[in-house]
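1. Could you look at this predicted model? Sequence included:
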Amino acid sequence: MSAPLTVVILAAGLGTRMKSKKAKVLHRAGGLTLAEHVVRRALELTSPDRVCVVTGHQAEAVESTLSPYRVRFARQTEQRGTGHALLCCREALASQDGLLLVLYGDTPLLSRQTLEDLVAEQRDNEYTAATLITTELDNPFGYGRILTDSEGNVRAIVEEKVATEEEKKIRQINSGIYCFRAPLLWKHLGELHPNPTTNEIFLTDIVEALGRHGYAVGAFPVSDSSELLGINTRVELAAADTLLRRRKVEELMLAGVTVEKPETVTVDAGVEVGQDTVIEAFAQLLGATRIGADCHVGACSILCDATLGDQVEVLPFTMVNASHLDDGAHVGPYARLRLDNHVGAGARIGNFVELKKTHLGPGSKAMHLAYLGDASVGAKANIGAGTITCNYDGTSKHGTNIGDGCFVGSNSTLVAPLSLGAGSYIGAGSVITNSVPEKALGLGRSKQVVKEGWVEARTKKG
C-alpha cells in the first residue's frame, strides 16, 4: 500500500508587490482565485482532510473563499517566512504519516501530471528524505541556485545575494515545491533558525538540516518552467491568466469543441462544453457555465453561470447570466438574459429582448424589442415586438402570468400583477391592467379618431 499524501499550501503572505488592498492569493486568473487553482490541484491528489492551507494576511477572507472545498486551515499570525509557516501547521499534521507535499498559493500553473510525477519520484526513492522541483532558466537572476553532489542530489540552495560568481552561473533553480517524508520533516523542521537579518525562517534551510543527519534530498527537474511561475505582480498575473485560458481552450478543442480564433476566446476553468459545439471569436464563457452538445455560441457573446442544453443557438452579442436554456432554444442577437431565467425547449428570444427572472415555455417566442421581468410564459405563446411587463410599482416587484398559446400584440404594456388566460389575445398597442380570461380578447387603447379634411382646414386657418 502506498504512503498517504498530505498537502500543505502556503498562502499567508502579504503580496506587497501586487500593490493591492486584497490578499495576493485572492486575485483571479483563468476565472478562479490563485488559491483556488492550487487547492483544486491538491484535491486531485488527495482528500480534503489531508489538505491544509496556511493563512495569515486577510486570513478570514482567504478561508471564506476556500471553505467550499472543505480543506483544513492553520494560521500564521506573523509572516516570518516559509519555514515558520510550515511550523504553524505542525501540531495539526504531525500525526499524519506518509508523504507531505508543500505548494504555494500563488503558483496556479502547476499541472497535475507534474505533481503526480514528483510524488511518485519521492515515493519510489526510499533513500531520500525529500525531493524538490527544479528547472533551468536562461536568466536565473534572483532565484536560489541548486548545488548538487556527484550523484545529483541537492546539497544546498544558495540565494542570489550570497552566491559566488561561479554559483551565479548555475541555471538550475529552486522552485520551492517539495515532497517530504513527513516524519523526517517534522522531526528536523524545528532545527531551522531565524535569519539574523530578517528574523524569518526559510524552508530552503531544510536541505542542509537534513544533510547534516545524512539524509539525501533529490532534485526533480521540470522542463516547462512556466508551470512554476509564482505570481507577485499584476504583469505576472496577466501572464498566468493568458496561459490558463489557453490551456482551457486547447482542452476543449481536444475534446471535440470547435473554437474559432481561439486566441480571442475567454473560457474560465470551471466551464464545461459538449462535443461538436462551435464557439465563435471573442465569446466569453465564464463561471460555472455548462454547454451541451451541438450548440452554437455566436461572436462576442458573454455567458456567465449559464446552462445550455443540446442544439442551443446563441447568436452574436448576446448576454446570458445565471439562466437555463433547454434543448433547441434560440437566443439573440443582442439579447440579454439577466438573471434566473428559464427558456424552454425550442423557444426563441430575438434581438433586443431582455429577460429577468422569467420562464418562457417550450416553443414560445419573443422576437423583437421586448422586456419580460418576473414573468411566467406558457408554451407556444407569442410576445409581440415592443411588449413590456411593468413589474415594478416603485416599491415592490409583481409577477405577470401568460398562459399557453397566448398572443400578445405589438407595443403592449402589461401592468403587473396580471394574468392572461391560455389562448387569450391582446390587441396591439394595449395597456392591460386587469387579468384577461382564457380565449378572450383584451384591448386597452383609445378609440382611433379620423377627421377628414383636417389638414386642409388647418392650413387655411394659418
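-> Perfect, thanks for sending it.
2. C-alpha from now on. contacts and neighbour counts both.
-> Fine.
3. What's the first helix or strand after the lengthiest helix in the chain?
-> As assigned by DSSP state H, the longest helix anywhere in the chain is helix 234-254. Sequence order places strand 258-259 as the next helix or strand after helix 234-254, per DSSP states H and E.
4. Which elements pack onto that next one?
-> On a contact count with 3 or more C-alpha pairs under 8 Å, 6 or more residues apart in numbering; DSSP states H and E, strand 258-259 meets helix 234-254, strand 278-279.
5. Other residues contacting stretch 295-304?
-> With contacts defined as C-alpha atoms under 8 Å, 6 or more residues apart in numbering, stretch 295-304 is touched by 274, 276-289, 309-322.
6. what's the first-to-last distance across it?
-> 16 Å (C-alpha to C-alpha, to the nearest Å).
7. How about stretch 205-219?
-> Stretch 205-219 has an end-to-end distance of 15 Å (C-alpha to C-alpha).
8. Same question for stretch 366-375.
-> End-to-end for stretch 366-375, by C-alpha to C-alpha: 13 Å.
9. rewinding a little: got the buried residues for the longest helix of the chain?
-> Leu237, Ala240, Asp241, Leu243, Leu244, Arg245, Arg246, Arg247, Lys248, Val249, Leu252, Met253 (16 or more other C-alpha atoms under 10 Å).
10. JSON lines for the residues you listed, including distance to Leu443?
-> As requested, these are arranged in JSON lines below (distance: C-alpha to C-alpha, whole Å):
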{"residue": "Leu237", "distance to Leu443": "59"}
{"residue": "Ala240", "distance to Leu443": "59"}
{"residue": "Asp241", "distance to Leu443": "56"}
{"residue": "Leu243", "distance to Leu443": "59"}
{"residue": "Leu244", "distance to Leu443": "56"}
{"residue": "Arg245", "distance to Leu443": "53"}
{"residue": "Arg246", "distance to Leu443": "56"}
{"residue": "Arg247", "distance to Leu443": "57"}
{"residue": "Lys248", "distance to Leu443": "54"}
{"residue": "Val249", "distance to Leu443": "52"}
{"residue": "Leu252", "distance to Leu443": "52"}
{"residue": "Met253", "distance to Leu443": "53"}
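11. ok, second structure coming up, stack it against the first:
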Amino acid sequence: MTSSTDSLKPTSSRSCLAIVLAAGEGTRMKSGKPKVLHQVANRSMVGHVLATLAKAGATSVAAVIGPDRDDVAREVQKNFPEARIFVQKDRLGTAHAVLSAREALDQGADDVIIAFGDTPLVLAETFAKLRAPLAQGAGVVAMGFYAKDPNGYGRFITAGDQLLAIREHKDASESEREITLCNGGLMAVRGDLALALLDRVRNDNAKGEYYLTDIVEIARALGHRTDIVVVPEDEVHGVNDRAQIAAAERIIQERLRQEAMASGVTLIAPETVFFSYDTQLGQDVVVEPHVVFGPGVVVEEGAVVHSFSHLEGTRIASGAGVGPFARLRPGASIGPKAKVGNFVEIKNTEVGAGAKVSHLTYLGDASIGAEVNIGAGTITCNYDGFGKYRTEVGEGAFVGSNSSLVAPVTIGKGAFVGSGSVITDNIPDNALGLGRGRQIVKEGWALEFREKAQAAKKK
C-alpha cells in the first residue's frame, strides 16, 4: 500500500537531506591519503559529490567519515560549510554507515539521498531524478545501470518497472548473476520512512554486514512502492584504485571539453587540453593543443592560449594572447590585447593592456603598465631569501633585453632601461636607466690570442 500523494510536496519545495558516505580508507589506492580526498579535475572526489548535491537542491548534508579523519571533515565543510559530520567507528556495512547519521535523520526531511564520496561523476540531474518519484508516492528509489561486465555488482531483481530486491553478487543465484541491470549504489528514500526501514536491516548474508540495499525488500513488505532510475554506466563509476581514478579523469575531462565547445570555445585538439573543474572560458576563446588549466583560471572573450601553456590562478582579458610554452602562476592577470609569449613565466603580476612580454622572461610580484615592452631575458629579482618585493613599471616604458630589475624598484612612465642593465634604483618618468659596465675595445686582441693558443697547442 502506498501513501496518499495529496500531502506530498513538489520536489522543488521538498526539503532534502543528503547523507554522504565517506569513511572508506581506500587501501587499494596505495596512499596515505583517504580515498575521497584524491582529486579529479583538481577537486576532491567528495568535493565533486557535495557540489553536485548542492546543485540538485540538497538543503542539508550529513557526512559519515572514519575515525580520526579530520582532513576529510575539513574538506567536507570547505565544500558544504553547513554539513554535519558523523563518525562510523565500526565498519559493519552501508546501512550501518547511514545509521551513523541517525541524529540527522531524526530531524526529519521530506527526501533523503544516500550518496558515496567516491562517485564523482554523478550528475545533478540524476540526483533530481532520484528524488522525483518520492514526491509521487515512492518509498525508495534506486539508481541502476546496464553493466557491460556485471561481475561483482549487486543485481536488480525486477517485475516490470518495479524493483523487487537488490541482490549482492555474493548472495546471488546463478540465474540472478545473468542479470545485467546492476546497482549503481545511490538511493533516495522518503524521509518519514528512512529510519523505520534502516532499523529493520539484518546482517544474515554472506559478508555478515548490514546492507543498505535490503531496504528495498523491507519497503515492499511494508507496502511501499520501489522505483528505479537507470543511468549510463559511465556516470556511476566508483573509484577504488589509481586506474579507476584515471578513468574518472578521462570521463570528466571529456565532459568539460564538450561543455567548453558548446559554449563557443574553439579547441583545436580537444583531447590534448586538460581543464580544472572551475575553468571559465568566454566566447570565441581559442585554445591550441596541449594546454593545461589548473584551478582558478578565467579567460575572457576572444583571447588565445597557444600550445604547451600551463595556467593556474590566472585571469586573461579579452583579446590577449598567451604562449606558446607560457607558464602563468597564481596571481597573474593579463590585460586586454596584451601579449605573453614563449618561455615566459608570470606570478602575482598584473600585465597592462597592450603590454608585450614576448619571450624568455620571468615577472614575479610586479605591476606592468599599459603598452609596456619587456625585452627578452628580463627578470624581476623579487626574493632575497626572506621576503618578496614588488617591481612597478609605468605605462609606455621600454625595458631592454637581458635586464634584471632588483625589487623593490620603480620604472617610471615612458622610461627606458638599457639592455643588459641591472637596475637597483628607481628611474623617473621618461628617463634612461643604465646599470652595466662600460664597454672596452682592444684592437687586435683576438688575433694575438689565437696565435698564442695555436702555438701552445702544437707544443
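-> Looks like it arrived, so ask away. None of these values were measured; they are calculated from a predicted model.
12. circling back to that earlier point, where in the second structure does the longest helix of the first structure align, residue-wise?
-> Under TM-score structural alignment, helix 234-254 of the first structure corresponds to residues 242-262 of the second structure.
13. Can you tell me which of the buried residues of helix 234-254 of the first structure comes closest to Asp404 of the first structure?
-> Leu252 (38.9 Å; C-alpha to C-alpha).
14. okay but the closest one is in contact with Val273, surely?
-> Yes: counting by C-alpha atoms under 8 Å, Leu252 of the first structure does reach Val273; the two are 7.1 Å apart.
15. So what does Glu263 of the first structure match up with in the second structure?
-> So, by TM-score structural alignment, Glu263 of the first structure is matched to Glu271.
16. for His368 of the first structure, same thing?
-> By TM-score structural alignment, His368 of the first structure lines up with Ala376.
17. Distance of its match relative to Gly24 of the second structure?
-> Relative to Gly24 of the second structure, Ala376 of the second structure is positioned 52 Å away (C-alpha to C-alpha).
18. More neighbours: which of these two?
-> More crowded of Ala376 of the second structure and Gly24, by other C-alpha atoms under 10 Å: Ala376, with 21 against 18.
19. Next, count neighbours for Glu300 of the second structure.
-> 20.
20. For it, give me its contacts.
-> Leu281, Gly282, Gln283, Val285, Arg315, Ile316, Ala317, Ser318, Gly319.
21. Name the member of the residues you listed that has the highest neighbour count.
-> Ile316 (27 neighbours).
22. quick one: contacts for that one?
-> By C-alpha under 8 Å, 6+ apart, the residues touching Ile316 of the second structure are Val298, Val299, Glu300, Ala303, Ser333, Ile334, Gly335, Pro336.
23. how about it, what's its partner in the first structure?
-> Checking TM-score structural alignment: Ile316 of the second structure goes with Leu308.
24. How much space separates that match from Leu414 of the first structure?
-> 29 Å.
25. ok so, going back, put together CSV for the contacts of Glu300 of the second structure, with secondary structure and distance to Asp71 of the second structure on each row.
-> Putting these into CSV (DSSP: H, G, I helix; E, B strand; the rest coil; distance: C-alpha to C-alpha, whole Å) gives the following:
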residue, secondary structure, distance to Asp71 of the second structure
Leu281, strand, 32
Gly282, coil, 35
Gln283, coil, 38
Val285, coil, 38
Arg315, strand, 30
Ile316, strand, 33
Ala317, coil, 36
Ser318, coil, 39
Gly319, coil, 41
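26. mind putting these in JSON lines, distance to Arg131 of the second structure included?
-> JSON lines is the format used below for the contacts of Glu300 of the second structure (distance: C-alpha to C-alpha, whole Å):
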{"residue": "Leu281", "distance to Arg131 of the second structure": "32"}
{"residue": "Gly282", "distance to Arg131 of the second structure": "34"}
{"residue": "Gln283", "distance to Arg131 of the second structure": "35"}
{"residue": "Val285", "distance to Arg131 of the second structure": "38"}
{"residue": "Arg315", "distance to Arg131 of the second structure": "38"}
{"residue": "Ile316", "distance to Arg131 of the second structure": "40"}
{"residue": "Ala317", "distance to Arg131 of the second structure": "41"}
{"residue": "Ser318", "distance to Arg131 of the second structure": "42"}
{"residue": "Gly319", "distance to Arg131 of the second structure": "44"}
